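1. Quick one: sequence plus predicted model below, questions after.
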Amino acid sequence: MIKWGYNIIKNITKNFYLAKGANYNFKDKTLIFKILNLLYLKSVFGKNENEVSQEIFGFKVTAYSYNTIILLFKEIFITNDYFFQSDNQTPKIIDCGANIGMSILYFKFRYPNCSIVAFEPNPRAFDLLKKNIEQNKLDKIELYNLALSDTTEEIDFYTGNDNEILLASTLKERGGQNNIKIQAHKLSSYLNDTVDLIKVDIEGSENQLLIDLVSSGKINNSKKYIIEYHHKINNKKSSFSTFIKPFEDSGFEYNIKTSFPKIGAFQDVLLYIYK
């Protein structure tokens, strides 16, 4: 009992400092603190259910576990990694790797009148993505259960167990133990007009997506990119310069956000690419 009490106090204290450091006003920081604590207590004391839900900034978010909501809430809403500024109050956004839709909710929180085209290849995640869009009655959103690559064929896709929806990739080294076939499309076929932002988090397939954008000549059809680049997956040879060069050649500038635990380790690199 003492240990339980200590862990609860420890996590509530951690949530306090996390909310305090978030780049929000006092009212929103208070709400973040409340949401973090509710999610934590539900994850510890809640019943085992097929689906769980939590309200976040006026949106109802449904997932297969509270831990998934906690992780995505921290990664997207608290860190503001997908924040971008636009003079257009109705920006056009393409979300590559939408998962259960937390990124879409974030974009709608920032720009309520934005329009979004979203792609998510994982069938289990896509089911929740549809549900989260429908139950929040969000408009101007198109959803596609497709992978993005430099081909239009069926390709291998690796997933974790049913509830491990964050573990999925076209790369065996990055995905789970289950192999399924999914349909791939080229992003360039959805880029006939200029968009304000392309967000990319596709677990190592960003290289194939870029190959398509370059070969189709449509790399300039987005004003900005926010890309999670996966560096040294399975200790592969470094090739970041090859990835970023097409953006440099096209006149883009960029900022980089990253960290790593030790020399030579895999790391997620967040790229803010703009003109």
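-> All right, it came through fine. Keep in mind that what you see is a predicted model, and the values were worked out from it rather than measured.

2. use CA for all of it now, contacts and neighbours both
-> OK.

3. Just give me the neighbour total for the residue nearest to Gly101 when sequence neighbours are not counted.
-> With sequence-adjacent residues excluded and distances taken as C-alpha to C-alpha, 6 or more residues apart in numbering, Gly101 is closest to Leu129, at 5.0 Å. Leu129 has 25 neighbouring residues, counting by other C-alpha atoms under 10 Å.

4. Pasting the second one now:
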Amino acid sequence: MRLLRFLFKDLFRSLQTAGGRQFLWLLLRYADRPRNKPFRAQVGPFRFRVVDGLSFAWQYKEIFTDEFYRFTTNEEIPVIYDCGANIGMSLAYFRQQYPAARIVAFEADPAIGQVLADNLTVNGIQNVELINKAVWINDAGVDFSSAEADAGSIYSTGQQQRVPSVRLRDYLLREPRIDMLKMDIEGAEADVLADCRDALGNVRNMFIEYHSYVGHPQALGGILQMLETAGFRYYVDTNQHRVRPFLNRRYNGNDVMDLQLNVFAYRE
């Protein structure tokens, strides 16, 4: 039995919970569909317009099965900022877990933003301030390349377009308290966080998906130092465990990125 658990560890773990079993079902049903081909999918009480089957399945695992964004609060009306809301699965989770929350959501990709708005309407997810602009260090716009799924970035090698932007720092300074700041902005996080350094005092919890792009300086050390200075504790995690990492220097064989990991920052 121990040998079987070792050989099939991830499968065994997934089968132990309803969320894990749902994730396996999504993988079986949608993950092998052609990439970046839109379709509609039902999962639990939600019906999503999906732009990529594999990304959809893994988003479900992180958000609903592993509950990356779960936090505790005594506030009657928690304040949640979702930077990089994509198709809205994170917003569905936030609204389900924190029904009274005031949510502000940002999405840089114009096409994904339309899908996001549609998903909010179809699922009756209300009272979300949706801003179809990139979070950035100013409001002058930024060059952005869409990846059609969940990897659109200012660093992507595809054709870029100028998209509107907002300075996140200005938004944070308006809030007396932010219970959760979620940041999944595909490489822009280092610049944005550096610009927000003096505006994080009222943030209680923060999720940062860190991305390191080949040919660009790595900024993880600076991010962690900033979190320490701002009074956060943090936990760093990655689902990638490389074999021979001195030789295997890419993230999942990616030609553009060489590291992706998650930073969970919180105040005690």
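-> Thanks, I have the structure now. Note that the structure is a prediction, hence the values are computed from the model and not measured.

5. picking up where we left off before, which residue lines up with the residue nearest to Gly101 of the first structure in the second structure?
-> Aligned by TM-score structural alignment, Leu129 of the first structure pairs with Leu116 of the second structure.

6. In a helix, that match, correct?
-> Yes. The assignment for Leu116 of the second structure (DSSP: H, G, I helix; E, B strand; the rest coil) places it in a helix.

7. so it makes contact with Ser90?
-> No. Leu116 of the second structure is beyond contact range of Ser90, at 10.6 Å (criterion: C-alpha atoms under 8 Å).

8. element containing Lys60 of the first structure, please.
-> Per DSSP states H and E, Lys60 of the first structure falls inside strand 59-63.

9. counterpart of that strand in the second structure, which residues?
-> Per TM-score structural alignment, the counterpart of strand 59-63 of the first structure in the second structure is residues 46-50.

10. Ok, stretch 141-151 of the first structure next?
-> On the second structure, the counterpart of stretch 141-151 of the first structure by TM-score structural alignment is residues 128-138.

11. Next, the distance between the ends of the matching stretch.
-> Across its full length, stretch 128-138 of the second structure reaches 23 Å between end residues, using C-alpha to C-alpha, to the nearest Å.

12. Any idea how far that stretch is from the middle of the chain?
-> Counting by C-alpha atoms, centre = their mean, to the nearest Å, stretch 128-138 of the second structure is centred 14 Å from the centre of its parent chain.

13. Now do the buried residues in that stretch.
-> Within stretch 128-138 of the second structure, the residues that qualify as buried are 128, 130-138, counting by 16 or more other C-alpha atoms under 10 Å.

14. Kindly report the same for stretch 167-186 of the second structure.
-> Across stretch 167-186 of the second structure, burial judged by 16+ other C-alpha under 10 Å covers 167-169, 172, 177-186.

15. and these as a markdown table, adding distance to Leu220 of the second structure?
-> Listed next are these as a markdown table, based on distance: C-alpha to C-alpha, whole Å:
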| residue | distance to Leu220 of the second structure |
| --- | --- |
| Arg167 | 21 |
| Leu168 | 20 |
| Arg169 | 20 |
| Leu172 | 22 |
| Arg177 | 25 |
| Ile178 | 23 |
| Asp179 | 23 |
| Met180 | 20 |
| Leu181 | 18 |
| Lys182 | 17 |
| Met183 | 14 |
| Asp184 | 14 |
| Ile185 | 14 |
| Glu186 | 13 |
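
16. can I get those residues in CSV with distance to Pro245 of the second structure and secondary structure?
-> What follows is these, written out as CSV (distance: C-alpha to C-alpha, whole Å; DSSP: H, G, I helix; E, B strand; the rest coil):
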residue, distance to Pro245 of the second structure, secondary structure
Arg167, 37, strand
Leu168, 35, helix
Arg169, 36, helix
Leu172, 38, helix
Arg177, 41, coil
Ile178, 38, strand
Asp179, 37, coil
Met180, 33, strand
Leu181, 32, strand
Lys182, 29, strand
Met183, 27, strand
Asp184, 25, coil
Ile185, 26, coil
Glu186, 22, coil
